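# below are the sequence and a predicted model for it; my questions follow.
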Amino acid sequence: MKIPAEPGPEDACYLGFDIGGTKCAVVLGCRMACKKAGEQDPPRVLGRYELSTQGVPASELIQQLISAARKLIASLPAGLRPRGAGVSCGSPLDSHRGLILSPPNLPGWDRVPIVMMLKQALNMPVWLLNDADAGALAEWKFGAGQGCSSMVFLTFGTGFGAGLILNSRLYSGIDDGAGEIGHIRISPTGPVGYGKAGSLEGFCSGGGIAQLARMRVLEKTQMGQTVSFCEAAGGPEYLTARIVGDAAVQGDPLAKAILAESGTYLGRGLAILVDLLNPERIIIGSIFARCQPWIWPSAAAVLQAESLERTFRRCRVYPAGLGEQIGDLAALAIAMEKEKECQAI
């Protein structure tokens, strides 16, 4: 049977809101009601809007998100509405009360009642999860985590956090605090992440890699050496993880060394997770997926050296399988999973 091009009255549609530190997205996804769309097939994205987060007050941005969502709903055939909406956002948050609680990458988002605001505006069920938990759901259902019962998903993007699938269930902790591995201090000194110098997020995030690059470039400059990718960027203050990654692709030895250094600390974090949780798989997204050739060798060596042999042998590490779609599918996965939980009650 051919999957229909447009959703019909029996198809299940959902909205997803992916709220990040630099940009937000609103997506409309559909699970087609036909045999070829098996349970493990990701929803098809029917429409999408992307908005800038930076410099926009929370209240104003939420109104923009609502406006975009209404346009997507209006694009559906008559009589068809989304069954619910999922909101994916960085921690900390309170999923039970639907509050975003001042994430470090979203200044000004202090106790924002995002679930209530979207429910009232869109008249549908709305659920909130942190981005690591949402990414774990998406990779478990549709990506590199399919078929396993215990896995860890690591964000490795603007921030660094873990989403945990344990014994075939999402584990968020008593108040959404599980998986905050980015806050662990992995070195006495180093780049600042999650407000803490030398934290895992400091070494394994976009901002952290940029800080690390500035440190290493400064060392080279003090030795009288020039760094071509820094000059091309306009100076150390303009360096980003993407610039470092692009330079590594071009074979720049310092860029490759910076990513390898990030990998060393990633390996220490992975060893903690492997010995603590004994997962079947660890799946790493975003920057790791793009820069794996330079990050993974050092991470793998440290992981093997620092973890127990038995737990190390049982665990496999993969880049995220959903690629650049993971943010969209993670937000949609929240709505799909939470609706299923409600139906099971």
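Cool, got the structure. Residues are numbered from 1 along each chain as shown.
# when you work out contacts or count neighbours from here on, use the C-alpha atoms and nothing else.
Will do.
# can you name the residues in contact with the lengthiest helix in the chain?
In the chain, assigned by DSSP state H, the helix with the most residues is helix 253-277. Identification of contacts with helix 253-277 by C-alpha atoms under 8 Å, 6 or more residues apart in numbering yields 181, 186, 200, 203-204, 209, 212-213, 216, 244-245, 247-248, 279, 291, 294-304, 306-308, 311-312, 315.
# so which elements touch the next helix-or-strand element following that helix?
Counting by DSSP states H and E, the next helix or strand C-terminal to helix 253-277 is strand 281-284. Where contact means 3 or more C-alpha pairs under 8 Å, 6 or more residues apart in numbering; DSSP states H and E, strand 281-284 is packed against strand 151-154, strand 316-319.
# return the most buried member of those strands.
strand 151-154 (a mean of 31; mean count of other C-alpha atoms under 10 Å).
# comparison target, given below:
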Amino acid sequence: MKPVSSECAVGIDIGAGSGAKMGLFTREGNLLGESLLPIERYGRSPVVMVGELAGALRDLVKGSGSPPLIGAGVAMPGFACSDGTVRCNNLPFLDHVPFVPMMEQAFGLSVCVVNDADAGGLAEWSHARTELLYWVFGGGWGGAWISADGQVRYPAVDWDGDDDTLHYSNEPGYAIPLSRERMGVELASLGGSWEGFERICMAEREWPGGRLAGPNGRLDCVRAELFVSGNGRWRIFRTLAAADGYDLARLTPEERQALETPSNAGRVIDRLAEQGCPVVRRTDLMFGRALAAAAEFHFRSGPRGNCPDGIAIYVGGKPSRALPWFGPEAESVMRARRLHASLKLSWFSERNLNANLAGAAVLAWNRLKGS
């Protein structure tokens, strides 16, 4: 391949599922090359992982024309720490590991680590170039507040473990409480019940203390992402389908199997939404109402939720495909509550691109080369 003279930043997205994605990005955000390092290549060893990432980077650089590198940005679930370690419950083998110095030694480059939602927000800003909130739905609900000049406000760094010190813009699903009473009323208005929802949740997995609780163990509420997430939409659907006596036999065996786990259920629920399924229609009404309740708490909770009302909210992650169905109800409730924020589909989700990967490279350019 012809040598490339343009400087590039390395973007790396370390997920908890299939493995680590890697890309080379120019200052303008153009992707020169990308690769995937399957999780089977490194398993649960930090040393093996860093070595495999370094080897994958060498191969990627060589195959992309050997551009000069300015450094690497790494997006991952959890919190970065100023001492170079990470706090990562989803990847416990990396928890409290001096990940940054290990990577810098193996790569021969400066490395910076960022929470994956912060990375997605930076990527969104690289196209919108305006102040924004980035909300990403998956197994949970992450977020980032990006300033007009492309800086992460209240980044996920050096968290002390106290839920009450989290800024709502950064960990909305984990830190924002939703009232059990209000959610129960909303479920009942749509043909479900709090008791039915709780049964679905308790059958899904073991919860800390054997119960559903809110931030810092509060029992009058739950964490917002119990409802507002890809998994949350699945829980709502299962609750309302059970209450409605919805006949799953009308689905194919493959679809019924997919509905057993939240990670596989989204596309089936989306297809049913496209067909106008009444249970899914009520599912998305409930999702929208829960999202609006969380947004109201976010914007009206003083110093921990001090984003300006009216800010553009970009929605990402695979569940954002359902925005046409839950978005109108969420915005209708927000308007009734005199909130003016609007929901927009992420530029990256719209194009089925990886925002975390691009955002990690934006971080590298901003931190290591100056924005």
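Thanks, I have it. Remember, it's a predicted structure, so these values are computed and weren't measured experimentally.
# the longest helix of structure 1: which residues count as buried?
Across helix 253-277 of structure 1, burial judged by 16 or more other C-alpha atoms under 10 Å covers 254-275.
# likewise stretch 58-70 of structure 2?
Neighbour counts over stretch 58-70 of structure 2 (16+ other C-alpha under 10 Å) mark 60-61, 63-67, 69-70 as buried.
# which one of those is nearest Leu94 of structure 2?
Closest approach between the buried residues of stretch 58-70 of structure 2 and Leu94 of structure 2, by C-alpha to C-alpha: Leu60, at 23.9 Å.
# tell me the counterpart of Ala242 of structure 2 in structure 1.
Using TM-score structural alignment, the partner of Ala242 of structure 2 in structure 1 is Leu218.
# can you tell me the element that match falls in?
Leu218 of structure 1 belongs to helix 206-222, assigned by DSSP H and E.
# what's in contact with that helix?
For helix 206-222 of structure 1, contacts defined as C-alpha under 8 Å, 6+ apart pick out 156-159, 190-193, 201-203, 226-227, 230, 236-237, 239-242, 244, 255, 258-259, 262, 287.
# try 6 Å this time
Here helix 206-222 of structure 1 makes contact (C-alpha atoms under 6 Å, 6 or more residues apart in numbering) with 157-158, 191, 202, 236, 239-241.
# can you list these in a markdown table and add neighbour count and distance to Arg31 of structure 1?
Output for the contacts of helix 206-222 of structure 1, formatted as a markdown table (neighbours: other C-alpha atoms under 10 Å; distance: C-alpha to C-alpha, whole Å):
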| residue | neighbour count | distance to Arg31 of structure 1 |
| --- | --- | --- |
| Gly157 | 21 | 28 |
| Thr158 | 21 | 29 |
| Pro191 | 25 | 42 |
| Gly202 | 33 | 38 |
| Pro236 | 20 | 46 |
| Leu239 | 23 | 41 |
| Thr240 | 21 | 37 |
| Ala241 | 24 | 35 |
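# show me which pair in those residues is furthest apart.
The span of those, defined through C-alpha to C-alpha, is set by Gly157 and Pro236 at 20.2 Å.
# coming back round to it: quick check: buried residues in the helix holding Leu218 of structure 1?
By 16+ other C-alpha under 10 Å, the buried positions in helix 206-222 of structure 1 come out as 206-218.
# again with stretch 137-154 of structure 1
Buried, per 16+ other C-alpha under 10 Å, within stretch 137-154 of structure 1: 137-145, 148, 150-154.
# can you check stretch 333-348 of structure 2 too?
Buried, per 16+ other C-alpha under 10 Å, within stretch 333-348 of structure 2: 333-334, 339, 341-348.
# all strands of the stretch 101-250 of structure 1, in order?
For the stretch 101-250 of structure 1, the strands defined by DSSP state E, counting those that start in this stretch occupy 110-112, 126-130, 151-154, 162-166, 169-171, 192-193, 196-197.
# for Ile66 of structure 1, find the nearest of these.
Of the strands of the stretch 101-250 of structure 1, nearest to Ile66 of structure 1 by C-alpha to C-alpha is strand 126-130, at 12.5 Å.
# which bit of structure 2 covers the closest one?
Taking TM-score structural alignment, strand 126-130 of structure 1 hits residues 111-115 over in structure 2.
# can you check stretch 13-31 of structure 1 too?
Using TM-score structural alignment, stretch 13-31 of structure 1 pairs with 8-26 in structure 2.
# give me the contacts around the matching stretch.
Under C-alpha under 6 Å, 6+ apart, the answer for stretch 8-26 of structure 2 is 31-39, 69-76, 356-357, 360-361.
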